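1. 3D, please:
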Amino acid sequence: MASSGYGDANQKIDYVFKVVLIGDSAVGKSQILARFARNDFSLDSKATIGVEFQTRTLVIQHKSVKAQIWDTAGQERS
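-> A predicted model of the protein is given here:
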């Protein structure tokens, strides 16, 4: 099972996953990232400009897994 910890900067990384969040503007991509990476949630968030990046390291089945997550600016609907 995944640990609730955020990992140790000096630990060995067994796997790295790179994930890009894409979708329409104002659907919650940044909030999903904030909750996962920092266990944070805010009702007062601003639109992402360009791209933001965060990481989190978990231990899953005794393996260290690092998630690198890119949050993109949303696509306006027409």
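
2. Going by C-alpha atoms from here, please, whenever you check contacts or count neighbours.
-> Fine.

3. Break down this protein into its strands, ranges please.
-> Secondary structure of the chain (DSSP state E): strands located at 15-21, 51-60, 63-72.

4. which one of those strands is the most hemmed in?
-> Among the strands of the chain, judged by mean count of other Cα atoms under 10 Å, the one packed with the most neighbours on average is strand 63-72 (a mean of 19).

5. And the contacts of it?
-> 11-22, 29-30, 33, 48-59 (Cα atoms under 8 Å, 6 or more residues apart in numbering).

6. here's the other one to compare against:
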Amino acid sequence: MAPVSALAKYKLVFLGDQSVGKTSIITRFMYDKFDNTYQATIGIDFLSKTMYLEDRTVRLQLW
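-> Next up, the predicted model:
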């Protein structure tokens, strides 16, 4: 049985001017799609994705 590795957690914060594509980049990464009709984000948007790599599991928190 392979040893269980600890879950590594990383927070990624996307900063930039309004309407430059921050949410579009996150949506593309999370869902592998691009939405041309996306409405502007009001407030804070947060998503989390767990990725299973060759030798470890990583959880990304995208802000």
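
7. Could I get the TM-score for this pair?
-> Laid over one another, the chains give 0.82 as their TM-score (TM-score structural alignment, normalised by the length of structure 2), with 59 aligned residues with a Cα RMSD of 1.5 Å.

8. which residues touch D45 of structure 2?
-> Contacts of D45 of structure 2 by Cα under 8 Å, 6+ apart are T23, W63.

9. Now do the same for V51 of structure 1: its match in structure 2.
-> Aligned against structure 2 by TM-score structural alignment, V51 of structure 1 finds its counterpart in I44.

10. Give me the residue at the spatial middle of structure 1.
-> Computing the C-alpha centroid of structure 1 and ranking residues by Cα atoms, centre = their mean puts L33 first, at 3.8 Å.

11. what's the matching residue for that one over in structure 2?
-> So, by TM-score structural alignment, L33 of structure 1 is matched to I26.

12. I'd like the distance between that match and K33 of structure 2.
-> Using Cα to Cα, to the nearest Å, we find I26 of structure 2 at a distance of 10 Å from K33 of structure 2.

13. just L53 of structure 2 next, same as before
-> Taking Cα to Cα, one finds L53 of structure 2 at 22 Å from K33 of structure 2.
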